[in-house]
Structure formats: structure tokens, C-alpha cells
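Engineer: Kindly generate the corresponding structure for this input.
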Amino acid sequence: MSVPHLTTALRGPILELERRILEAMPTIEHWLRGKWQNYSIPFYCSVDLRNSGFKLAPVDTNLFPGGFNNLNPEFLPLCVQAMMAAVEKICPDAHSILLIPESHTRNIFYLQNVAVLRDIMRHAGMHVRIGSLMPEITSATTISLPDGNTLVLEPIQRTNNRLGVDNFDPCAVLLNNDLSSGIPDILKDLEQIVIPPLSAGWSTRRKSQHFFAYDSVAQEFAELIGIDPWLINPYFSSCGKIDFREKKGEECVAAAVDEILKDLQEKYAQYGVKEKPFVIVKADSGTYGMGIMTVKDSADVYKLNRKQRNKMTKIKEGLPVTRLLVQEGVYTFESINHAVAEPVIYMIDRYVVGGFYRVHTSRGADENLNAPGMHFVPLAFNTSCVLPNHTALPDAAVNRFYAYGVVARLALLAAALELERYLADISDPSLEALQS
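Structural biologist: Presented below is the predicted three-dimensional model:
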């Protein structure tokens, strides 16, 4: 399959942005190499991007990616090489890893992701067992997957300060569980290294904290290659003490929407963008596309019906929403078979290992695509994100994917900065404000 159609590819500043990124490739790669030496890079990461034809920006960064099954299988060697580098860096003597997935067995697509992740680590030379946090898993349980593969879930055992499963004492514990509902006691104070760190889970992490870090990364990168940072960076704000059901905190949300829309109208006028600006309001933590709405006028915040209020009240595992990220809405003008699409880029350590398009046939270019009814198109990524062609047009597939890989790595760098700030100095006033 060819690269999805970008309806605005022949107009707007995105071509100029892609051209700048392409021309600055040696400078960019040198700059990133220096950054990777200064920070502890997240073990793995996925970044949701939106390409509006006049802007290319990340809108979400997940440190517990759950879609390895959606990657192009041809890029498995890239994944394996990156996994070798990631494991060697964190635990040079590692030969065995306990993989802890999310606590839901019914989502067969997610379990296929776990199987692919297990296979990548095995190819990288690891002994891998899968330990489940689910109380109903009391003995080794084999699950058959649609592709003919199988997955064996085993009950986790804790002996003193070490985790394992039956006759298996691993060097490290790899979480593919985002800890939305909190950090289980069984994971606390372990002798083994736990990757990602427990602080990367959604029980402590905030999206606003991430974009606060991304803001500084985008600013430095924009100065490096001479672009307007807005072209790669969405405006955002955050609000706490929210309860939509009780209509508490709405004033903060409406004020943030007004401010972002005002700033966007100025930018749209500057770049000759004819579309109407919009804002995305979403829970400040969590995944699975829950607790998200599109807003085009601050008055809409006060006009939510009961169903909409209930939708904005809870996220994954029924957790209450008390903090919101109010974020510039970035249009997606990419489409596959006339359905809107957005790229999702996957990284292991600092290496881009592939990606796929999230596609939704019943959603618009200004809506969240991470919703029931979405599907994934891995084979659109029929070329690597790391080999641009300087003789081709800036929006040729290889060059567009390279631009995606660059912006995704900026989000990865922001995640590294975010975790370091949080882990190193929780007393930082700006972070305290974000955490409160």
C-alpha cells in the first residue's frame, strides 16, 4: 500500500517544514545524539502524531505501548536490534525478563501485542516469561491467538524483594501495564530493575507534565533548524479540581479554551489557514482514548448533556477524572480510502522501529481517532522512518516518514526530560504545580 493521501500536501507550510527537516538531517542527528548521551531514554515509547498539512505535531506519548502487533512484520529485525541495545544499556548482564502485561485477557488484539513483544525479546536473546497481576490467574494459563500463536500467562510470585514465576528468577521486570489504577504493592521496593520506572505509570504521570517538557524541546529544536516552534508544538493548558458531573472546574476549562482559540486564530491568520480552529479537552492521564472531547467554542463547555458529562467523568478502569489537559486541536488531513488517518510511531530505546496508521471511517479530521470502530494499517509503513531520500520530493513517503520519526523522537526526548525532572527533583515548583 502506498503512503496515505495528504489532502493538503500541495499547499501550506508542511512542505517547507519537511524540506527544512530534510536539509537539516546531519544537524538534527548530531543534536539528537548529544541529547541521548545526557538523558536516560525511556525503554520504549509510542507517539500519536497529527499531520494537518500546515502543522505536524505529537498529541500523545505512551510509555507503555500496546500495539506492537500493528507494526509491519518486515521491520522485526529493526525491533530486535533496538531491543538488544535497550536491554544492554539498562541491564548488561540481563538474560531473563519477566514481562507484566495489562490485566485484561479479553482484548485479543492487545494480547497479540504481548506475543509480538515477547518474540522481539526472545530474538534479542532473552528468556521471557509472562507474569499476570490478575487474581484469577492461579496457574499457568495458555491463550490461543488468532494468528495461531499462543501466550502463557503465569501467576506472579514474590520472594522477599524479587519477582518471578514458577522456577524463574528474572534479571529484570518489563512492564507493559500502564499502572492506571495505581502501583500494586507487589511491584514496590524490588531488587530487580523495573522498566519503565514505576513513576512512568499513569498513577503518577501527567500529560501536561509531558507537554511542559516537550515545549522546551520543541523550542530548542525550532531554533536549531530555523522554524516557528508552533509548527511542531500544540498549545496547551491544564485544569485541576474538575468534576463535570457536579459542574465543578468548568470556568478553568472554558478560560483555557478561549485563550487557546484566540492564539490559534492569530496563527491561522499568519499561515493563511482557512479551517476553523478547535481544542481537544482530555483527561490529564490515562490511555485508550477515554475522557476526550472536541470543543470549538468555550460556551460548549457549559452546554454538555448528561451523556457527555458522564463520558468526561471516568477513564480506564472506572477511574475518576479530576484533572484535564486542554490542548490545541491539530487537524489530520491524511486519509486512507477516504477515511481519516493519523500516524503512530514506535520506538525502542532511541531507535524508530516502525509505525502504523490509526484509521477511523466514521470520525472527522477534527476528532479523536482512538475510539471504538478504529482499525490499523501497518503496511502503509512500507518503508523505514530512518532512510530519507534527498533527491525525492519533501513529501515523498520516505521523507514524510523521516519527518515523522524526527518529531516522534522529540516527544521521546521530552519523555526522558519529563521523567528526569520528576524523579530528580519533585520539589521543582513548576512540577509541583503540575502534580497538584
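
Engineer: C-alpha only now, for contacts and for neighbours.
Structural biologist: Will do.

Engineer: where exactly do the helices run in this structure?
Structural biologist: Assigned by DSSP state H, the chain shows helices spanning 14-23, 25-38, 76-90, 108-123, 207-225, 250-271, 306-311, 397-424, 429-435.

Engineer: To compare against the first, here's the next sequence to fold:
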Amino acid sequence: MVPHLITALTGPINELEQRILESMPAVERWFRLEWMEHTPPFYCSVDVRNAGFKLAPVDTNLYPGGWNNLTPEMLPLAVQAAMAAVEKICPEAKNLLIVPENGKRSSFYLSNIAQLQRIFRMAGLNVRVGSIDPDIKKQTTIQIPHDDPVTLEPVVRGKHRLGLKNFDPCTILLNNDLTAGAPGILEDLHEQYLLPPLHAGWSVRRKSRHFQSYEDVAKRFGKMLGIDPWLVNPLFNRCGELDFAKSEGLDCLRANVDALMAKIRRKYKEYGINEKPFVVVKADYGSEGMGIMTVRDVKDLDQIRDRPKNKPPVVKGGKAITDVIIQEGVLTAERINDAVAEPVVYMMDRYVVGGFYRVHADRGIDENLNAPGAVYVPLAFAESTRLPQPGQKPGASAPNRFYMYGVIGRLAMLAASYELEATDPAAETYD
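Structural biologist: I've put the predicted structure just below:
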């Protein structure tokens, strides 16, 4: 299903599409050289927003769920990418252990785990699911509607290895974003590959650091293409040391929101954009769209002061938000059946393997769509034989637009590789 773009198919987004398509050999060579110098995250997903005048990532998840949203047609690409990734990391790998989120028993999430098992089994590995949830004390099989059952088993920790009873994996794949911190049971695994590494978890990771890396990538990419990096980059600020329960640090928040809104207005004026600018204030760590607030005017922040003091905003696991990223809001001009939609690009190793549209009928074009009530529609990446068509008129070809999504996704993945290098405890270079 192809989205309906309600914006006119003219202006910056089409110029950007044309420039990228005309420069495809240079773009692919640029990525190839980057991956020679930098290691991509093992897997990731990127939320992309297409405003009609800019195309930019708004979130990068290094522990993506939602693999069950990839259609069967996308599976061969994922399997090939999994083979390449495993061969690079541990060519002799025989067994792989998936460690899921604690406490998540929804059929949707477990279907995601079942899909990961399917992908890696087809890639030639014995795959089992080992839970670090203390509530899993014995082998537990959970039936899933319309999917294979998932069997959770309690992990067994040795001196330097993690596994299951009678199962010794070479590689451990985390599908747990470690918002609550890295548990000791996952530390000091000197003789196994842990993917992604512990410092990719939200106990260490910060969105502001990621988007600083992305800004650097976008500038270099823009220089290579001869385009304004803003067309692919959401501006941002950061504000720390907030205490929402005591209304402390809100002056810093107001000042940063005001400054960012002024920057966006200048860009809108430069490009003749008549939309009302906005920013999104969200926790600098954590996932699942929690703790998000859309700000269209600095006065909107007054509602924070009016919030009940016993109900401060939190991220997953109930952790209080003390640091926020203030991100340029990127409208979405895409619709599926009149509902607002945004593409989500899925990657493994350095390859785009598929994606889907996150669609929300009850949200506006300037609101977060990663919220209860969202539904998922597969992207046309399923038609893997349909390659980009450089000679097509901009905006006329779905494969061309999807190729652009993949370029933006890979830019975000490259930024994540920069970010992980900078936060690697072995490097000791981050603050």
C-alpha cells in the first residue's frame, strides 16, 4: 500500500529526491566507505517523518521490537542481512540466545520474538529464548494467536558465560533496551558476543548524543550532495537537571524551547514554509513514546507547572524524567485511509531489510504516533524486486520514495555507530 501525500508534489522534498537519485552511485560509495571505517549497530529501526519540505529521522531504536510487522516477502532480505552480520562477528557461530524484555507477555511483542527466531534459524543458527526476568523460573511456552509459540527459559550464568541448561551460545542477542540499567548477569561476558553492547542500553545512551552524531553525519552528507543539511536533519536542544515534581529547571526548558523555535522560524522563512513550527519535548532516554509533549508555543509549557506534583512524567519502568531533548517537530504529510502515517525503516548490519507505516487515526500531523491505538501497515519494501528508478519524475515513484527512506534510515544508523564508538567504555571518551 502506497501512502497518499496530501502536500503538493513540488518544492524541497522533490528537489531532495532528485538530487539523491541523480547522485545514487556517489551516495552508495559514501556509505560503503563509511562502513569500512565504522561498525554498524547489529540491528536498529528508525522513525522517519516526511513533511513534504523535509525528510528526517525523529527516533532511532537500537533494540527494535516490531519485527513481526515485516511481511513474509521481506524475510529473505532480513535472513541475508542476518547471515552477513553473524558471519562478520562470529563466523563459527552455532547457537544464538535471544534475551527479551522482562515482563512483556503481550502477543504482539512475543510475535516479534518469534519472527527474530525465524530469521536467525533461516540464517543457520540454533535459536532459543533465555529470559533474565526473575519471574521465569522454569521453561514456559506461550501460545500466540496466528504465530508459532514462544518458549521462554531461565538463563544460567557461568563464570564468564550466559546460556541455558544444555545450551551454550556463541552469541547473545538483546531485545531488551535496559532502561532500568544493565543487570549484573549480563556483565563481564568475556567469552561471548553480546549484541548490541551494554552501552547501547538506555542506562547509558542519550538521544541528544545520538542527534549530535546525526547532525555531524547530516552535515557531511549535505556537503557531499550539495544540499542544506537541514532538509534531512531535525534541529534540537537539550535541557538537564529538571525536577518536574518540584517545578525546578523549567526556566532552562523555556529558554531552550524559545531559542529552538526561533531557529525553526528562520528556516521556515528561508524556504517560504507557511506551516506553524513546533517542537517535541521528550525524555533524553527511554523508548515507547513515553514522556512526550508537543509544544506549539512557549506558553504550552505552563501546563507542566499545573501538573499534579505527585504525577511527574516518567519513562518505561516508572523512572522519573530529569533530562529532556527538545527536538524540532517534523510534520508528517503522509496518509493511509485518511489517518496520519509515518514510515519506520528496519535495518540489520548495514542493510535496509524492510519497514512499515505506523498509522494513528486519532493523532494529528504534529503529534507522536507511537502511542496506544497505532496500527501498522507494511511498506512497499516487500516488493524487493522494484529498484529505484532514477529517470522517474520526482514524487511519481513509490520505490524512489522508499529508497529515500532507506537513505535517511542508514544516515541514522551511521550516527548510531558514531554514538556507540564515542560511548564505548573501553574508549573512555564520553562524558
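
Engineer: Let me know which of the helices of the first structure is tucked in deepest.
Structural biologist: Burial of these is given as mean neighbour count (mean count of other Cα atoms under 10 Å); helix 397-424 ranks first at a mean of 22.

Engineer: same for that helix, what does it pack against?
Structural biologist: Judged by 3 or more Cα pairs under 8 Å, 6 or more residues apart in numbering; DSSP states H and E, the packing partners of helix 397-424 of the first structure are helix 14-23, strand 44-51, strand 56-62, helix 207-225, strand 339-348.

Engineer: switch to 10 Å and redo it
Structural biologist: Contacts defined by 3 or more Cα pairs under 10 Å, 6 or more residues apart in numbering; DSSP states H and E place helix 397-424 of the first structure against helix 14-23, helix 25-38, strand 44-51, strand 56-62, helix 207-225, strand 339-348, strand 351-360, helix 429-435.

Engineer: Relative to Gln327 of the first structure, which of these is closest?
Structural biologist: Among these, strand 56-62 comes nearest to Gln327 of the first structure, with 8.3 Å by Cα to Cα.

Engineer: Select, out of the helices of the first structure, the one closest to Ser144 of the first structure.
Structural biologist: helix 108-123 (9.2 Å).

Engineer: Please tell me how far the closest one is from the chain's geometric centre.
Structural biologist: 18 Å (Cα atoms, centre = their mean, to the nearest Å).

Engineer: The helices of the first structure into TSV, with extra columns for distance to Asn382 of the first structure?
Structural biologist: Compiled in TSV, the helices of the first structure are given as follows (distance: least, Cα to Cα, whole Å):
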stretch	distance to Asn382 of the first structure
helix 14-23	19
helix 25-38	21
helix 76-90	13
helix 108-123	19
helix 207-225	28
helix 250-271	32
helix 306-311	37
helix 397-424	9
helix 429-435	40
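
Engineer: quick one, which of these is nearest to Leu319 of the first structure?
Structural biologist: Leu319 of the first structure sits nearest to helix 306-311 of all these, at 11.7 Å, using Cα to Cα.

Engineer: ok so, going back, quick one, which of the helices and strands packed on helix 397-424 of the first structure is nearest to Leu145 of the first structure?
Structural biologist: strand 351-360 (20.9 Å).

Engineer: Turn the helices and strands packed on helix 397-424 of the first structure into CSV, columns for distance to Arg421 of the first structure.
Structural biologist: Supplementary listing: those in CSV, determined by distance: least, Cα to Cα, whole Å:
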stretch, distance to Arg421 of the first structure
helix 14-23, 28
helix 25-38, 13
strand 44-51, 18
strand 56-62, 17
helix 207-225, 9
strand 339-348, 21
strand 351-360, 22
helix 429-435, 8
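
Engineer: Minimum distance to Val194 of the first structure: which of the ones you listed has it?
Structural biologist: Of all these, strand 44-51 comes closest under Cα to Cα, at 13.0 Å.

Engineer: circling back: right, so of the helices of the first structure, which gets closest to Leu99 of the first structure?
Structural biologist: Smallest distance to Leu99 of the first structure across the helices of the first structure (Cα to Cα): 7.7 Å, for helix 108-123.

Engineer: quick one, the closest one and helix 76-90 angle?
Structural biologist: 70 degrees (axes from the mean of the first three to the mean of the last three Cα atoms, to 10 degrees).

Engineer: Give me the helices and strands touching helix 108-123 of the first structure, please.
Structural biologist: helix 76-90, strand 96-101, strand 127-132, strand 141-144, strand 150-155, strand 172-176.

Engineer: average offset between it and the second structure?
Structural biologist: In the superposition with the second structure, the average deviation recorded for helix 108-123 of the first structure is 0.5 Å (mean Cα distance after the TM-score superposition for the first structure).

Engineer: ditto for stretch 263-271 of the first structure
Structural biologist: Here stretch 263-271 of the first structure, set against the second structure after superposition, deviates by a mean of 0.8 Å using mean Cα distance after the TM-score superposition for the first structure.

Engineer: quick one on the thing from earlier: show me the one of the helices and strands packed on helix 397-424 of the first structure that comes nearest Asn70 of the first structure.
Structural biologist: Here strand 351-360 is closest among these (Cα to Cα), at 6.5 Å.

Engineer: Next, the buried residues of that closest one.
Structural biologist: Going by neighbour count (16 or more other Cα atoms under 10 Å), the buried part of strand 351-360 of the first structure is Tyr351, Val352, Val353, Gly354, Gly355, Phe356, Tyr357, Arg358, Val359, His360.

Engineer: The fourth one and Gly66 of the first structure: what is the separation?
Structural biologist: It refers to Gly354 of the first structure. Taking Cα to Cα, to the nearest Å as the measure, Gly354 of the first structure falls 14 Å from Gly66 of the first structure.

Engineer: shared neighbours of the two, anything?
Structural biologist: The overlap between the contact sets of Gly354 of the first structure and Gly66 (Cα atoms under 10 Å, 6 or more residues apart in numbering) consists of Ser46.
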